[in-house]
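[1] Only the shape, not the letters, is given here:
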């Protein structure tokens, strides 16, 4: 079961990175927000053992941090 969780998490992370390739028209701040939200979601999921609340919370916090860091 643990192997399947790691496979699903790795696949989701890869697909998230792949989908960012379609974001070439975004500003640097938009990309920072999206990347921060993606990394935060993965981190929140890992830290809380796959909890939906942890994943959403991590995405929210990561998005805010990514938005603020990439301000011009």
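    Good, I have the coordinates. These numbers come from a predicted model, not from an experiment.

[2] only C-alpha atoms for contact and neighbour calcs from this point on.
    OK.

[3] Who are the packing partners of the one helix or strand residue 5 maps to?
    In the assignment (DSSP states H and E), residue 5 maps to helix 2-20. Of the remaining helices and strands, those touching helix 2-20 by 3 or more CA pairs under 8 Å, 6 or more residues apart in numbering; DSSP states H and E are helix 28-47.

[4] which of the residues in the helix it packs on are buried?
    29-46 (16 or more other CA atoms under 10 Å).

[5] and the angle for that helix with helix 2-20?
    180 degrees (axes from the mean of the first three to the mean of the last three CA atoms, to 10 degrees).

[6] ok, structure two:
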């Protein structure tokens, strides 16, 4: 697994957890958090 892929997987999980926590566990909040976290993790993974 490349560093880009690792970053994306970790970011997606962290984003989903944060989105769920902030929105009280709504599906939309969890999904949005996962998408944003995956994007950020992907960008960080590219930089490594």
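    That came through fine. All of these numbers come straight from a predicted model, not from anything done at the bench.

[7] TM-score for the pair, please.
    Overlay of the two chains. TM-score (TM-score structural alignment, normalised by the length of structure 2): 0.93; 47 aligned residues with a CA RMSD of 0.7 Å.

[8] Flag every buried residue along the helix holding residue 5 of structure 1.
    For helix 2-20 of structure 1, by 16+ other CA under 10 Å, it's 9, 13.

[9] what does it contact?
    38, 42 (CA atoms under 8 Å, 6 or more residues apart in numbering).

[10] Please state the offset of it from the chain centre?
    Here helix 2-20 of structure 1 is found 11 Å from its chain centre; the criterion is CA atoms, centre = their mean, to the nearest Å.

[11] repeat for stretch 48-58 of structure 1
    Taking CA atoms, centre = their mean, one finds the center of stretch 48-58 of structure 1 at 11 Å from the center of the full chain.

[12] Structure 2: matching residues for that stretch?
    Mapped onto structure 2 using TM-score structural alignment, stretch 48-58 of structure 1 covers residues 23-33.

[13] Tell me which residues are up against the matching stretch.
    12, 15-20, 22.

[14] now do stretch 29-41 of structure 1
    13, 16, 23, 54-67, 69-72.
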